[in-house]
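Trainee: I would like the atomic coordinates for the input below:
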Amino acid sequence: MTALLVLLGLVAVGAVVPAPVVALGPGPTFDTLGDVDGTPVVSAEGLPTYPTEGHLNMTTVGVTDGVSTLRALGMWASGDYRLAPRYTLYQPGMSVEQVTAENQVEFDGSIANAEAAALTYLGLPTRVTVGALTDGSPSAGVLEAGDEIRAVAGSPVTSVQGLLDALARVRPDEPLELTIVRDGGAPRDVSVTPRGHPDDPDRAFLGITPATSPADGQRLSITLGDVGGPSAGLMFSLALVDKLTPDPLTGGRFVAGTGTVTPEGDVGPISGIRFKMLRAQEVGAQTFLVPAANCAEAAAEAPGGLQLVRVGTLGEAVDALETLDRGGTPASCG
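Mentor: This is a model prediction of the structure:
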């Protein structure tokens, strides 16, 4: 009887006491060509847009926190979830709100990169703008998000890399003249005194996130609430390319995928690809775009019947979809 009471007590404790883990599994998926709550996920103003077909679904990893020990064991035993130490996602001393805010910053960065990659791929005119200001930025009160930066110390800048190259020649703690345009007004000069960069005191730090934006009078918009992290960049870029070019990319297919993207269009690796593939197949995807660096992992864990396509750049992803539309076979992870 005593042993039974002890066992029941352990079960009761295990049913209510949170385990020091999080459960990772398939998360929500969204069609980047569609709408969420009546708002297009991807849209453009001041640019010609065209009808699209099929699906270009971005995929996510679901994170379940605060699970009891017994539930965690059950989720692990199901094979649909993986358990990870909680501190790998929620660092000691950080609140859930702080982690969520960091994920949102990464997501906002992925949106900026996706827009830049699409504009670069399509060869559209662009401007260098202030995407955001960091906390405690030395540019606060002088620059604002959305400002166009046309010159640094009198030297014109036409790309984010050009801005970074110009700043590499600047010394910290010395006033720097920038030529900016705000809200479509006339160009004007402002002065900012950069500080030393947190990672390199000898490098000038303006405390801004530069962005590549479309020409004046044009606007790209990517809107998707309650999603964080950088791994939707590739699918956002593809949706923009699809909407800004005459021929539908998917040919009516249900395509899903994942991958970070740089402003230059390079596709980077992500985590949790197994869960993303499972959810993609569950909702009806026929083809899944896989970052080249994730191909070996994806091939080993892909659900049967899901076509894996290897992509290393935005251009390769577009070419792969066009190849599928012609009845060809794009590069595979298999």
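
Trainee: alpha carbons only for contacts and neighbour counts from here, please
Mentor: Noted.

Trainee: And the helices in the chain?
Mentor: Counting by DSSP state H, the chain has these helices, from start to end: 2-16, 69-78, 96-122, 160-167, 233-243, 273-282, 295-301, 314-325.

Trainee: Dump the ones you listed into CSV; add distance to T39 and mean neighbour count as well.
Mentor: Shown next, in CSV, are the helices of the chain (distance: least, Cα to Cα, whole Å; neighbours: other Cα atoms under 10 Å):
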stretch, distance to T39, mean neighbour count
helix 2-16, 40, 12
helix 69-78, 34, 16
helix 96-122, 16, 20
helix 160-167, 30, 16
helix 233-243, 15, 27
helix 273-282, 22, 22
helix 295-301, 32, 16
helix 314-325, 25, 19
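
Trainee: Nearest to E177, out of the ones you listed?
Mentor: E177 lies closest to helix 160-167 among the helices of the chain, at 11.2 Å (Cα to Cα).

Trainee: neighbouring contacts of the closest one?
Mentor: Residues from elsewhere that reach helix 160-167, judged by Cα atoms under 8 Å, 6 or more residues apart in numbering: 128, 152, 157, 204, 210-212.

Trainee: Now a ChimeraX select for only the buried ones of the residues you listed.
Mentor: Those of the contacts of helix 160-167 that count as buried under 16 or more other Cα atoms under 10 Å are selected in ChimeraX with:
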select :128,152,157,204,210,211,212
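
Trainee: here's the other one to compare against:
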Amino acid sequence: MSTPQTSVPQAPQRPGGLSRRTTWLLVVVLLAVVIGAIGQLVKMPYAIFSPGPAQDTLGKTDNRDIIAISGTQTYPTSGRLDFTTVSLYGGPNYPVTFWQWLRAKTDSDSKIVPEEQVFPKGVTGKQVEQENTAEMVGSQEAAEVVGLRAAGKKVGETVTVGAIGKGRPAEGRLKVGDRIETINGGPATTLSAVHDRMDVVTPGSPVQIVVTRAGARQTVSVPTAKDPETGRAVIGISLAPKYTFPFKVAVNAGDVGGPSAGLMFSLAIYDKITPGPLTGGKEFAGTGTIDTEGTVGPIGGIQQKMVGARDDGVDYFLAPASNCGDVKGHVPDGLTVVKVGTFDEARTAIEKVAKGQTSGLPSCG
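Mentor: I've put the predicted structure just below:
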């Protein structure tokens, strides 16, 4: 006797139907799209510093010299004097998304800080842009003053009263726009001269200030107060220096804002108007603010700027002495960091390296 064969009938498939595998795949893709979109929409209360590009101040950007000088003799340069940048995310213009925050958490070259450390609460995007632009313009002017004076060029200078603090000793005595001529009988027509004159004043003693107001000179007696932080005598004004340059210097830095390229701008200006390449063909990068007296000031994001310099292939990095705490322990392999506190120190360090005298350069330890 034969055993009967049995079979299980298959469910008919509907024409054009999706298999279970395809359906699940579509669900996964849809979820990924939704999660990705949510990650882009969620804003994180942080600012992120990441390494940005470096630009050679002796070179060009958008087919224009970064430092363009006309009206005087210029000289050939060599090597590189790079100013370094950071890519900064956060604030009202570029709020940090969840995905940017997550990437930065896994990137050892990026730094995450609370947003309010960089962008004060309530600041608008336009205010941030205006501040960055103003700082860059001020930095360029200071660099021009320092570079030209270091090269022996005469830069005319006058100092006027830019602002007067409410309730401060100068209120009701000096006026915004007054041009300062002398303090206690001594010339005070430059920022450094004003500071020197005030440094020897005993807090509480009045000062006799000769100003030019509406074209006429007059003497004003102004009481002083003691600055609680420095102990110096102050009268409660902000100074607004004005400069007269012997020829034209234009800085074309693209869309870079802020004051941190001041040191490198001043070195490039000096290099272009003095005989012989300052660098001796060597490649340098650096950062730091500069004031008109040649003092180099601290900046933010120096660790990321050192990474950018290393990625650009330079060997030497000029770092503000006041940033040494952030430099220690974070110097990329292959990069030599030189500590500088003034324009003269930076220039001297470059000249030594150019001559092959690389031992004993000041460092952050």
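
Trainee: so which of the helices of the first structure gets nearest L56 of the first structure?
Mentor: Across those, the minimum distance to L56 of the first structure, taken as Cα to Cα, is reached by helix 233-243, at 6.6 Å.

Trainee: Comparing the closest one with the second structure, how large is the average distance?
Mentor: Taken over the aligned residues, the distance from helix 233-243 of the first structure to the second structure averages 0.9 Å (mean Cα distance after the TM-score superposition for the first structure).

Trainee: Looking at the second structure, name the residue matched to A114 of the first structure.
Mentor: With the correspondence set by TM-score structural alignment, A114 of the first structure lines up against A143 in the second structure.

Trainee: Same check on V105 of the first structure?
Mentor: By TM-score structural alignment, V105 of the first structure lines up with A134 in the second structure.

Trainee: again with V63 of the first structure
Mentor: Alignment note: V63 of the first structure maps to L88 in the second structure; criterion TM-score structural alignment.

Trainee: who's in contact with its match?
Mentor: Contacts for L88 of the second structure were tallied using Cα under 8 Å, 6+ apart; they are 47-50.

Trainee: repeat that with 6 Å
Mentor: Applying Cα atoms under 6 Å, 6 or more residues apart in numbering, one finds that L88 of the second structure lies in contact with 48-49.

Trainee: what do you get for G90 of the second structure?
Mentor: Contacts of G90 of the second structure by Cα under 6 Å, 6+ apart are 47, 96.

Trainee: what's the spacing between it and Q208 of the second structure?
Mentor: Look at G90 of the second structure and Q208 of the second structure: by Cα to Cα, to the nearest Å, they are 48 Å apart.

Trainee: now do P275 of the second structure
Mentor: From P275 of the second structure over to Q208 of the second structure (counting by Cα to Cα), the distance is 45 Å.

Trainee: now T23 of the second structure
Mentor: Relative to Q208 of the second structure, T23 of the second structure is positioned 87 Å away (Cα to Cα).

Trainee: These two: which has the busier surroundings?
Mentor: Between T23 of the second structure and Q208, counted using other Cα atoms under 10 Å, Q208 has the larger neighbour count: 15 against 11.

Trainee: any idea what T279 of the second structure aligns with in the first structure?
Mentor: Aligned by TM-score structural alignment, T279 of the second structure pairs with T250 of the first structure.

Trainee: Next up, the contacts around M44 of the second structure.
Mentor: Contacts for M44 of the second structure were tallied using Cα under 6 Å, 6+ apart; they are 96-97.

Trainee: Can you name the residues that contact the closest residue to the match of V105 of the first structure other than its chain neighbours?
Mentor: Taking Cα to Cα, 6 or more residues apart in numbering as the measure, A134 of the second structure lies nearest to G258, with 7.6 Å between them; neighbours along the chain are not counted. When contacts are counted by Cα under 6 Å, 6+ apart, G258 of the second structure is found next to 132, 135-136.

Trainee: Now do the same for G258 of the second structure: its match in the first structure.
Mentor: Counting by TM-score structural alignment, the partner of G258 of the second structure is G229.

Trainee: and the spatially most central residue of the second structure, how far is that from E135 of the second structure?
Mentor: With distances taken as Cα atoms, centre = their mean, S260 lies nearest the centre of the second structure, 2.4 Å away. Noted for S260 of the second structure: a distance of 9 Å to E135 of the second structure, by Cα to Cα.

Trainee: What of V123 of the second structure?
Mentor: Look at V123 of the second structure and E135 of the second structure: by Cα to Cα, they are 16 Å apart.

Trainee: ok, now K153 of the second structure?
Mentor: 24 Å.

Trainee: V340 of the second structure too?
Mentor: As it turns out, when the distance is counted by Cα to Cα, V340 of the second structure lies 21 Å from E135 of the second structure.

Trainee: for F247 of the second structure, same thing?
Mentor: When F247 of the second structure is compared with E135 of the second structure (using Cα to Cα), they lie 22 Å apart.
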